[in-house]
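Asker: Here is a sequence together with a model predicted from it:
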Amino acid sequence: MLVPISEIKINAGRREADPEGVQELVDSISKVGLLNPITIDREHTLIAGLHRLEAAKLLCWTEIECNVSSLEGLLAELAEVDENVVRKGLSAVEYSDLLLRRKEIYEALHPETKHGGDRKSEKIKSAKCTFDSEKSFVDDTAEKLGVDPSTIRRQIQTAKNLTSEAKDIIRDTGTKITKKDALKLSRLGPEQQKDAASQLAAGEIKSMGEYHPAPAEPEEPPPPEPESPPAAPTVPSVPYSLGDKHYASIEESIADLKNPNKDCSYNPDTLLADIDGFVDTFHKNFAWYSDPFCTVVFPDISPVQFDFVRQRFATISSAMEDLLNLMERNMNK
């Protein structure tokens, strides 16, 4: 539908259009017309097509053809972020900040993916049922952008750890900085970030590889070595058998239990195999929280938040103890 350009609203904080890109569209539209309508929501807020809209303004159009989307709120903002994140010419800081905002929106829309979710694209299985959880933000974004998940994790780390002061120095001076250098900069302390960003902006150094921070006076003691991740629990010998069949892994034994043509009622051996598989999956997922991607935020956790985590962990051990007590009470009845 045709919508008056004066009625189209642009969200505050949206990345400004690239003048060169707008001029290219002006030349194209003046020759062949607008081939792809812009996209707005029902309140006439722009979702996609800022460069096309700005080109239409330069051409003195009063109306522009629009697709009116039913997307609203966070879904509309997610579509807007996705359009911007694939654009060429984004600076390293703009790119990482957009991905961080995408993470916030995605996890607000899919809260079940927070704190890990399906972070390794694994299917969570049991002997009774099977379901696929929603993809984690990292996996979903990496798939859409065609990059490795580790690339997305590094960009999120950059956006979270870069101080606003360092971002402003880079952004205000138009300093060109690579994603690799932005990540290195984000790993410095706040004062060193300011110092390094200022040197980059002034052209005193061309990359973070040339940056050598001045030693603090008096020199502070080196930070403690990071704690090693918890050792994997010792696995006892398996006190159950699933008949004459031999399985290379717990996953294969659980798959056999899911055979729709066999009796799936529990016996002691199949119950133990199911519990064994659950514990194995739990340890694989729990190991994530010792990854540097998580431990980097440990210093920022408040005592209140730590107490909350302690209480949540206590519910796990309590539930397991309750199940063991129930099992013991009913043994040899």
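Answerer: On my side now, so go ahead.
Asker: can we go C-alpha only for contacts and neighbour counts from here?
Answerer: Fine.
Asker: Show me what counts as buried in stretch 92-108.
Answerer: 92-107 (16 or more other C-alpha atoms under 10 Å).
Asker: do stretch 170-190 as well
Answerer: Going by 16+ other C-alpha under 10 Å, stretch 170-190 has these buried residues: 170-171, 175-177, 179, 181-186, 188, 190.
Asker: Pasting the second one now:
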Amino acid sequence: MTQIASIRVDLIDRRSDARPLDSATIDGLTQSIKVVGLINPIRVRPVGERYEIVSGHHRFGVCAFLDWAEIPCIVADDDDLHAELAMIDENLMRAELSASERAVQTARRKAIHLELHPETAQHVAGAHASNRLQGNASANFAPAFAAETAKATGQSERTVQLHVERGEKVIGAALDIIRGTKLDTGVYLDKLKRLSASDQITAAKRDVAWEKQKSAAAPPENSQGRVGDTASQVQPKAKPTYEQMRSAILLLADLTADDITSICPPTKRAAMCQKLAHLEQVFGQVREAAST
């Protein structure tokens, strides 16, 4: 049962597990709410004599910033699981989520789905066994969970499956290591999920350290935006044309592992492998972007 009510701002609390507010989203909403007001009320639930936000944390943040005394709310009798589910769905519709955040949120949504629908969980073991026999171990109960999540968050079912697999297979300790770094991408998570738990941590620590080393080795820019501390007029390197890039890719595509090993001197192979690993990550990001 729900009802619309105007509630005092000082009686409304954010969830303890709510994501930090995004400044860009706050800025955009502030301008909109100043002009047209709050079109969509926030959703809250009663907790004792106060109210907890179920969805609408950014809208609430803007209204509090604008010193509103009261705010229109949809008051719902959501239990803990449904309240968390609503918050997760709101998060998953946000574009600024990192790959690790999206994976964790989607995996948690699957866990809630199983808890709310235990009849689905009863068939998971059998589905896993059947899918393994058919060579399709990732399908499990995808039609039910993926379809529902896709509808709730505006993503495709395939995308939902990818995110939940990353969230289930990459351990939290490894996600904590890469969170906020350049490695926080779907492509890198797909590499980690193929490793054992201990190897995931080892790989994440090694690769984050390597990224930091590359950043530290990059020459600083002076105030004119040119590389270095001297007055030398270093111009930025021109980007290759499409035809140049295509020719380079076609040349590499024709090489076998033996070709590359024989061409590259032994003393240069470690550096070459690092360059190739970087290219693999870059092209993986391009492929992922093209598929969405």
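Answerer: The structure has been received and is ready for your questions. Bear in mind that the values here come from a model prediction, so they are computed numbers and not experimental data.
Asker: Once they're superposed, tell me the TM-score.
Answerer: The TM-score (TM-score structural alignment, normalised by the length of the second structure) is 0.59; 198 aligned residues with a C-alpha RMSD of 3.2 Å.
Asker: re the thing from before, how about TSV for the buried residues of stretch 170-190 of the first structure, with distance to Phe137 of the first structure added?
Answerer: As requested, those are exported to TSV (distance: C-alpha to C-alpha, whole Å):
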residue	distance to Phe137 of the first structure
Ile170	27
Arg171	26
Thr175	29
Lys176	28
Ile177	25
Lys179	20
Asp181	24
Ala182	21
Leu183	20
Lys184	23
Leu185	24
Ser186	21
Leu188	26
Pro190	28
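Asker: what lines up against Arg42 of the first structure once you look at the second structure?
Answerer: Using TM-score structural alignment as the criterion, Arg42 of the first structure maps onto Pro46 of the second structure.
Asker: Which of the three states applies to its match?
Answerer: At Pro46 of the second structure, secondary structure determined by DSSP: H, G, I helix; E, B strand; the rest coil is strand.
Asker: Just to check, it is in contact with Glu52?
Answerer: Yes. Using C-alpha atoms under 8 Å, Pro46 of the second structure is in contact with Glu52, at 6.4 Å.
Asker: Settle it for me: which of these two has more neighbours?
Answerer: Glu52 (19 against 15; other C-alpha atoms under 10 Å).
Asker: Distance check, that one against Val44 of the second structure.
Answerer: In this view, Glu52 of the second structure and Val44 of the second structure are 5 Å apart by C-alpha to C-alpha, to the nearest Å.
Asker: Also Gly186 of the second structure?
Answerer: 33 Å.
Asker: about what we covered before: report the two of the buried residues of stretch 170-190 of the first structure separated the most.
Answerer: Lys176 and Pro190 (20.1 Å; C-alpha to C-alpha).
Asker: Break down the stretch 1-150 of the second structure into its helices, ranges please.
Answerer: Here the stretch 1-150 of the second structure has its helices, by DSSP state H, counting those that start in this stretch, at 23-36, 57-65, 80-92, 99-116, 118-121, 124-133, 142-153.
Asker: what's the closest of these to Ser215 of the second structure?
Answerer: The nearest among those, by C-alpha to C-alpha, is helix 99-116 at 21.3 Å.
Asker: The first structure: matching residues for the closest one?
Answerer: Going by TM-score structural alignment: helix 99-116 of the second structure matches residues 92-109.
Asker: Mean distance of the matching stretch to its aligned residues in the second structure, please.
Answerer: Taken against the second structure, stretch 92-109 of the first structure registers an average deviation of 0.9 Å after superposition, with mean C-alpha distance after the TM-score superposition for the first structure.
Asker: Please go through the second structure and pick out the longest helix.
Answerer: helix 269-291 (DSSP state H).
Asker: Show me what it is packed up against.
Answerer: Using 3 or more C-alpha pairs under 8 Å, 6 or more residues apart in numbering; DSSP states H and E as the contact test, the elements touching helix 269-291 of the second structure are helix 186-192.
Asker: so where in the first structure does the helix it packs on end up aligned?
Answerer: Taking TM-score structural alignment, helix 186-192 of the second structure hits residues 179-185 over in the first structure.
Asker: Can you state the mean residue-to-residue distance of that stretch versus the second structure?
Answerer: Counting by mean C-alpha distance after the TM-score superposition for the first structure, stretch 179-185 of the first structure comes out at 1.7 Å.
Asker: how far out from the middle of the chain is that stretch?
Answerer: Centroid displacement of stretch 179-185 of the first structure relative to its chain, using C-alpha atoms, centre = their mean, to the nearest Å, is 18 Å.
Asker: Mind telling me which residue is nearest the centre of the second structure?
Answerer: Ala99 (2.3 Å; C-alpha atoms, centre = their mean).
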